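Undergrad: for reference, the sequence and a predicted model appear below.
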Amino acid sequence: MADFRYFSTVRNLTLYSCLLTAILITGCTNATVTPIEPKAEAVPPPVPSDWLPITRYGRYTLVELTPQAAQHNLLLQVVDISMPTTPHATVGDGLRNVLQRSGYALCDGDSQVAALYELPLPAAHLQLGPMFLHDALLTLAGPAWELQVDDRARQVCFTPIQETSP
């Protein structure tokens, strides 16, 4: 009986030492950090060349303090939309629904664009995403329309693609 306890204790000590070694090894890794180059139009205050703006977020997570790409270019935000199931939903209703919390508005257009807005919304477009906002707008409009974006007014408009004759 004494031999069994001896081997059990040795086995447990071996397992604990392996576990402790694994924890110590993983805690000693080095990460290489590439400094972010500022854009030409923005002049940041002088900082050391090896400084990267990060903060601790939780116990083991470091987060870089820079805006995401979708925060700079709102058309890169990811949308996942379920359209309300109304019996006479139009493409214009779908476009307004997609743009609802995007920061953009649908512009009022001429009679050609009004014809696009009045088309019935296809059943295939009742669920969109996850996809970029840009792609969702082009999906709803279809291949015959080109997306025009006014970033200053934060409006999106559509123009018909001009067909070229051979």
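TA: That came in fine, so what should we check first?
Undergrad: switch to C-alpha atoms for all contacts and neighbour counts from now on
TA: OK.
Undergrad: do a quick rundown of the strands in the protein.
TA: 54-56, 62-64, 78-82, 105-106, 127-132, 145-150, 155-160 (DSSP state E).
Undergrad: got a list of what Ser102 touches?
TA: Taking CA atoms under 8 Å, 6 or more residues apart in numbering, we find Ser102 in contact with Leu74, Gln77.
Undergrad: now with 10 Å, please.
TA: Leu74, Leu75, Gln77, Val78, Val79, Arg96, Leu133, Arg154 (CA atoms under 10 Å, 6 or more residues apart in numbering).
Undergrad: now restrict those residues to buried residues only.
TA: Leu74, Leu75, Gln77, Val78, Val79, Arg96, Leu133 (16 or more other CA atoms under 10 Å).
Undergrad: of the residues you listed, just say which sits nearest to Phe4.
TA: Val78 (60.2 Å; CA to CA).
Undergrad: look at Thr139 and say how many residues are nearby.
TA: The tally of other residues near Thr139 (other CA atoms under 10 Å) stands at 14.
Undergrad: cool, and the one 5 residues further on?
TA: When neighbours are counted by other CA under 10 Å, Ala144 registers 13.
Undergrad: how much space between the closest residue to Asp93 other than its chain neighbours and Gly94?
TA: In space, and not counting its chain neighbours, Asp93 is closest to Tyr117: 7.5 Å by CA to CA, 6 or more residues apart in numbering. Taking CA to CA, to the nearest Å as the measure, Tyr117 and Gly94 are separated by 9 Å.
Undergrad: try this one next to it:
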Amino acid sequence: MSAASPAHPQPPGATQAAQAERDVIHTARYTLVNLTPDDALRQPLHQITRHTLQGHTKSARLTRGDGLHAWLAGTGYGLCLPVSSDSRLFYSSPLPDVWRNAGPMRVETALQAIAGLAWKMTVDEVSRTVCFVPYWQLQSGVVRG
């Protein structure tokens, strides 16, 4: 073989394995630290957490908006402003009691479950806002306000 022949191709995982080896450092004799950020650091809505929501009493009325705000706390994301009558009704509707103490689960899963099947969650990564749009608006293209 001549020196000008192309190098042998690497197996698909070889480059990733080599990269993974470089992303670990020794900080002590038996301690290795991974320099690659966890998934929850790169995508805060993927973090797993639990929440206990408390009103002043069991009969205190918590809303879906309260639940959504609680689950988004600490993620760096916020809720879209309720600009339509549908979204104002959505945020002010009662939060089921089962959500007073929920988790552990991923934040994005909890948000969609609180919203329910009639609402589609959308995330704007640039402004870090989470919005909910009724599925009927997505299907018909009609926007009520």
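TA: Looks like it arrived, so ask away. Source: prediction; values computed, not measured.
Undergrad: thinking again about what came up before, common neighbours of Tyr117 and Gly94 of the first structure, please.
TA: Common neighbours of Tyr117 of the first structure and Gly94 (CA under 10 Å, 6+ apart) are Leu140, Ala141.
Undergrad: who has more neighbours, the two?
TA: Neighbour tally, Tyr117 of the first structure and Gly94, criterion other CA under 10 Å: the higher count belongs to Gly94, 25 against 22.
Undergrad: map the more buried one across to the second structure for me.
TA: Taking TM-score structural alignment, the alignment pairs Gly94 of the first structure with Gly67 from the second structure.
Undergrad: how about the strands of the first structure in CSV, adding distance to Leu20 of the first structure?
TA: Output for these, formatted as CSV (distance: least, CA to CA, whole Å):
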stretch, distance to Leu20 of the first structure
strand 54-56, 25
strand 62-64, 24
strand 78-82, 42
strand 105-106, 57
strand 127-132, 42
strand 145-150, 57
strand 155-160, 58
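Undergrad: out of those strands, nearest to Cys18 of the first structure?
TA: strand 62-64 (27.6 Å).
Undergrad: what range does the closest one cover in the second structure?
TA: Going by TM-score structural alignment: strand 62-64 of the first structure matches residues 32-34.
Undergrad: the corresponding residue of the first structure for Arg106 of the second structure and Arg11 of the first structure, how far apart?
TA: In the first structure, the residue matched to Arg106 of the second structure (TM-score structural alignment) is Phe132. Separation of Phe132 of the first structure from Arg11 of the first structure (CA to CA) stands at 54 Å.
Undergrad: tell me which of the two has more neighbours.
TA: Comparing Phe132 of the first structure with Arg11 by neighbour count (other CA under 10 Å), the higher total belongs to Phe132, at 17 against 12.
Undergrad: what sits against the more buried one?
TA: Ala70, Leu74, Leu75, Leu76, Gln77, Val78, Val79, Asp80.
Undergrad: looking at the second structure, which helix is longest?
TA: helix 12-22 (DSSP state H).
Undergrad: which neighbouring elements make contact with that one?
TA: Packing contacts for helix 12-22 of the second structure, counted by 3 or more CA pairs under 10 Å, 6 or more residues apart in numbering; DSSP states H and E, involve strand 31-34.
Undergrad: what's in contact with the strand it packs on?
TA: So strand 31-34 of the second structure is contacted by Ala20, Glu21, Arg22, Asp23, Val24, Ile25, His26, Thr27 (CA under 10 Å, 6+ apart).
Undergrad: change it to 8 Å
TA: Contacts for strand 31-34 of the second structure (CA under 8 Å, 6+ apart): Asp23, Val24, Ile25, His26, Thr27.
Undergrad: quick check, nearest of those to Ala14 of the second structure?
TA: Closest to Ala14 of the second structure, out of all of the contacts of strand 31-34 of the second structure and judged by CA to CA, is Asp23, at 14.5 Å.
Undergrad: how close does the closest residue to that closest one other than its chain neighbours sit to Glu125 of the second structure?
TA: In space, and not counting its chain neighbours, Asp23 of the second structure is closest to Leu35: 5.0 Å by CA to CA, 6+ apart. Leu35 of the second structure is 24 Å from Glu125 of the second structure, where distance means CA to CA.
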